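Colleague: quick one, fold the following:
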Amino acid sequence: MKNKASLISLQKRIGEKMIAMRKEMGNASSEQFAFDCGLGREQYRRLEKGIGNPRLRTLAETVEAAFDLSIEDFFESLFEKPSKKKPSPKK
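Modeller: Predicted coordinates for the structure are as follows:
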């Protein structure tokens, strides 16, 4: 069941990205963040936990409302490789 494992991995990756973005915005509580964005607390919690199988439309609407980001940009950021910082030359 490789496909099921891949789906679970993707769901977790989406959740981890949403948590990181929320924290980058300075929001510690997912419950308060969901409320501030006009999102359902339980629905948002499930997305962050990687639970269930949300519809693409639901995910797109949530990402746009919460992060002011298109679903395309969200997925692009989800799969981009972190850039390695080059050490600055010593003087």
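Colleague: hey, let's count contacts and neighbours off CA atoms from now on
Modeller: OK.
Colleague: tell me which residue is most central in this protein.
Modeller: Nearest to the mean C-alpha position of the chain, by Cα atoms, centre = their mean, lies Met18 at 2.3 Å.
Colleague: hmm, that one is touching Lys49, no?
Modeller: No: under the criterion of Cα atoms under 8 Å, Met18 makes no contact with Lys49, lying 9.5 Å away.
Colleague: quick one: residues contacting the residue nearest to the centre of the chain.
Modeller: Contacts here follow Cα atoms under 8 Å, 6 or more residues apart in numbering; on that basis Met18 touches Glu48.
Colleague: I have a second one here; can you model it like the first so I can compare?
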Amino acid sequence: MNTKESKYFQKLGTKIKQLREEKEIDQKSFAFDCEIGRTQLYMIEKGRTNPRLLTLIKIADGLDMSISELLKS
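Modeller: From the prediction side, this is the model:
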């Protein structure tokens, strides 16, 4: 990943973590509900990975929002 991509993934991860915490859902439970691995969720929230579209759709569904709302700056 280049620096610009890395910053985008960090920003997205921070947003996902913030939204999850606002709903008072712990990481393990949220990952289970979204049918993704807890380690995968951790890596996404830390901005250390490029999540697949299907994974982002599952996360958006888990947060009760559309994928476009999740990706909006």
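Colleague: next, the TM-score between them, please.
Modeller: Structural agreement between the two chains, given as a TM-score (TM-score structural alignment, normalised by the length of structure 2), stands at 0.80; 73 aligned residues with a Cα RMSD of 1.8 Å.
Colleague: now the residue nearest to the centre of structure 1: how far from Asn53 of structure 1?
Modeller: Between Met18 of structure 1 and Asn53 of structure 1 the distance, using Cα to Cα, to the nearest Å, works out to 15 Å.
Colleague: and the residue nearest to the centre of structure 1, what's its match in structure 2?
Modeller: Residue mapping for Met18 of structure 1 onto structure 2 gives Ile16, with TM-score structural alignment as the criterion.
Colleague: helix or strand for its match, which one?
Modeller: helix 3-22 (DSSP states H and E).
Colleague: over to Ile57 of structure 2?
Modeller: Taking DSSP H and E as the definition, Ile57 of structure 2 sits inside helix 53-62.
Colleague: repeat that for Arg45 of structure 1.
Modeller: Assigned by DSSP H and E, Arg45 of structure 1 belongs to helix 41-49.
Colleague: tell me what that helix is packed against?
Modeller: Under the contact criterion of 3 or more Cα pairs under 8 Å, 6 or more residues apart in numbering; DSSP states H and E, helix 41-49 of structure 1 touches helix 2-24, helix 30-36.
Colleague: closest to Ala65 of structure 1 out of these?
Modeller: Comparing the helices and strands packed on helix 41-49 of structure 1 by their distance to Ala65 of structure 1 (Cα to Cα), the top pick is helix 30-36, with 9.4 Å.
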